[in-house]
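Asker: sequence? don't have it. structure:
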């Protein structure tokens, strides 16, 4: 199989998308696409569960995607879930979805979604040396990203999407003036906290997603404007939708699918509200968005240019961690990890998580020495970290939270099996470098099997380091509650 063939899947709140691309001398050539308007957000209940019909529709779609992905190297595949999957409390659906696809699903934060959308747009437009604001209206959320070339200046994810808004205000498949007024007032209140002055510098405005592209096509069909979408064109189009009055009439007038017709008025109102809030006269609709951003990000990982490494480096410097100590801990951690088998279904090598956790294990000191490991874990789990999925962050946070003092196996219940040995390795590495001396560790044997940790140091070394021996005795006490045993010589 050609390693240059990549597969990406975008599990949005409105549509599920699959794209198969081939890298050809620096160019990305799309060789296959699949799309289904699953509208997962319509199936999300108030208690954040999925209705049976929505679940079945989604899994059927993913089974088809899985069949298409089956022949691609799994390390060249990335599947990303957005707003509705972020809210979903039914973890069994994720497991079934991953089984249907044959690869893990990464649930990403709103900021990470915004970053990937921006990445997918700016690679394919001419920025004319100006700032760029990218607007993407999804089914469950709307992303706004302001950037200067490849640098993101500001990113926001609004909990407003075309499916969510339509589900709330247009539940009877009718479009009335009263419904439009109620939805518009709601949007105005949601946007109220945002500063209306995005920038004083020259800026171009781009609109991504199927909703914005459909609005442009409807405007062109009705001769309401040119290529760019203007506020005036949206107002005129809204009058037409009100005159039609029903989803069925909109569907026939504009030759839309029922699913698209049901949410297009909601999408129009969101775009109109955003443009009015930020005094945007017109925007350019573009054909690229999240999928293209995922492809480019995945390609960077394959070519060892992983955004996550830059994020970790930034965190270490931001919180003033002792990089020399962190590096010493990282070297010893990876030394031990290379001596055991760490298997996983995830696309990321487990040792990457250990490396990141080693570098970050002292960032909590920026808050307080007292229980700094808890502060480190909290920062990692709850921060918006570019390039990282929520699963990535939970794995690192669990390692950090348990790398000192009390060890609790319950914290690893829904995480991959490799997280426990990684945590034990980091605990030992930190212990071995407690003196913070620059001398490297000598070569030693390490094994972990069936809850048994074994360390074998060079003859006489452990006797020369009584403090380490004392710490190992204490470590044995911390671990014995969970029937984990450690011995050394």
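Answerer: Looks like it arrived, so ask away. A quick note: this is a predicted structure, and the numbers were derived from the prediction, not measured.
Asker: make it CA atoms for all contacts and neighbour counts henceforth
Answerer: Noted.
Asker: so which strand or helix has residue 7?
Answerer: strand 5-11 (DSSP states H and E).
Asker: So what angle separates the directions of the helix or strand following that strand and strand 5-11?
Answerer: Using DSSP H and E, the next helix or strand after strand 5-11 towards the C-terminus is strand 16-24. If you take axes from the mean of the first three to the mean of the last three Cα atoms, to 10 degrees, strand 16-24 sits at 160 degrees to strand 5-11.
Asker: Next one for the comparison:
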């Protein structure tokens, strides 16, 4: 996908992404970078091709080793180049390794970008087509492409597909969370325990705290990823996990959703810092703090990593108060958990919530 400032490369199978890379070279940026003043020449083109080719080196060999069965180009740039190839009778619409050099030579007959006259090229694409063809030729060379089919769909359709998926069973965010779990070696059994407990607690207070299905999904993802930072270091792992979640490219998640996820993971243990929720807008702060309180309790209740299910717990909530009732026999057999629950009154207080544990 050749954009204005960057080009994205993805290898996938079905709904699964196998490899993703982003090259900081797009049709607009490359036109401005390599052809200042709008001047074209074979020497400038050759130098630019070599420069972009070097930027492929960190991932080209890995991509070629993995391989693919079909190559697709998505974006207005590919559609424009495809139209030119078809009009010049170089192909029937596909972009090929044989057609690109002929197209480039035809383009370089012009000495200035404003003078480019390529058959089938629209006037609005003329100012940026040189950079697009340059990036595509570099991609063909670096990746050993022979033929590129052009997708009729692009970002707009991708966004619509994402929206439809969120309403059904194909939410890309679920796949991303699963991929992160695998990549960072998260204990999925423990993640399941914490998620189940967290959602059970949420169900008991959702009406009083005005939490909805989207909040439940966010809490579930945070529960599944709360131990992500253990792969980096045990000390301060909640801080490490939060940083990874905030600054990674996580498919399907908006920037704001990643910030929410990072804030929940950052606040699931130890003291809550004053800046933990600074990245979130005012309208999400109350929900974020309430979800963090539920996650803290879920993690604490499953800290022993016991296989036996938890007994029935009773959680009640008011505006800024939270009360938990735990069965007497269960808590008597776990003095460390009793101490943790009592100590958690200070931890949850950092969220602006008064927490009181009771024994039934």
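Answerer: Cool, the structure landed. Quantities reported herein were computed from a predicted structural model and do not represent experimental measurements.
Asker: Structural similarity score between the chains, please.
Answerer: TM-score of the superposed chains, computed with TM-score structural alignment, normalised by the length of structure 2, equals 0.82; 348 aligned residues with a Cα RMSD of 3.1 Å.
Asker: Helices along the stretch 101-250 of structure 2, start to end?
Answerer: In the stretch 101-250 of structure 2, the helices defined using DSSP state H, counting those that start in this stretch lie at 129-143, 155-167, 172-183, 188-205, 213-225, 237-247.
Asker: Show me which residues of whichever helix in structure 2 runs longest are buried.
Answerer: Taking DSSP state H as the criterion, structure 2 has its longest helix at helix 42-66. Residues 45, 48-49, 52-53, 56, 59-60, 63 are the ones in helix 42-66 of structure 2 that count as buried (16 or more other Cα atoms under 10 Å).
Asker: same question, stretch 273-285 of structure 2
Answerer: Buried, per 16+ other Cα under 10 Å, within stretch 273-285 of structure 2: 276-277, 285.
Asker: now, which of the buried residues of helix 42-66 of structure 2 sits nearest residue 247 of structure 2?
Answerer: Of all the buried residues of helix 42-66 of structure 2, residue 247 of structure 2 sits closest to residue 59, with 20.8 Å by Cα to Cα.
Asker: Relative to residue 204 of structure 1, how far out is the aligned residue in structure 1 for the closest one?
Answerer: Matched across to structure 1, residue 59 of structure 2 falls on residue 194, judged by TM-score structural alignment. Applying Cα to Cα, to the nearest Å, the value for residue 194 of structure 1 to residue 204 of structure 1 is 19 Å.
Asker: now residue 32 of structure 1
Answerer: Taking Cα to Cα, one finds residue 32 of structure 1 at 31 Å from residue 204 of structure 1.
Asker: Between those two, which is the more surrounded one?
Answerer: residue 204 (19 against 12; other Cα atoms under 10 Å).
Asker: Count the residues that sit near residue 314 of structure 1.
Answerer: That count, for residue 314 of structure 1 with other Cα under 10 Å as the rule, works out to 12.
Asker: How about residue 329 of structure 1?
Answerer: 28.
Asker: per the alignment, it corresponds to what in structure 2?
Answerer: Aligned against structure 2 - with TM-score structural alignment as the criterion - residue 329 of structure 1 pairs with residue 194.
Asker: what's the answer for residue 427 of structure 1, then?
Answerer: That one, residue 427 of structure 1, aligns with residue 296 by TM-score structural alignment.
Asker: From residue 36 of structure 2, how far out is that match?
Answerer: Separation of residue 296 of structure 2 from residue 36 of structure 2 (Cα to Cα) stands at 56 Å.
Asker: Who has more neighbours out of these two?
Answerer: Ranked by neighbour count (other Cα under 10 Å), residue 296 of structure 2 and residue 36 place residue 296 first, with 23 against 11.
Asker: Not including adjacent chain positions, what is the nearest residue to that one?
Answerer: residue 268 (4.7 Å; Cα to Cα, 6 or more residues apart in numbering).
Asker: Surely that neighbour and residue 292 touch.
Answerer: Yes - counting by Cα atoms under 8 Å, residue 268 of structure 2 touches residue 292, with 6.1 Å between them.
Asker: what's the matching range in structure 2 for the strand holding residue 7 of structure 1?
Answerer: Taking TM-score structural alignment, strand 5-11 of structure 1 hits no residues over in structure 2.
Asker: Show me what that strand is packed against.
Answerer: strand 16-24, strand 77-81, helix 290-302 (3 or more Cα pairs under 8 Å, 6 or more residues apart in numbering; DSSP states H and E).
Asker: As JSON lines, these with mean neighbour count would be great.
Answerer: Output for those, formatted as JSON lines (neighbours: other Cα atoms under 10 Å):
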{"stretch": "strand 16-24", "mean neighbour count": "19"}
{"stretch": "strand 77-81", "mean neighbour count": "20"}
{"stretch": "helix 290-302", "mean neighbour count": "21"}
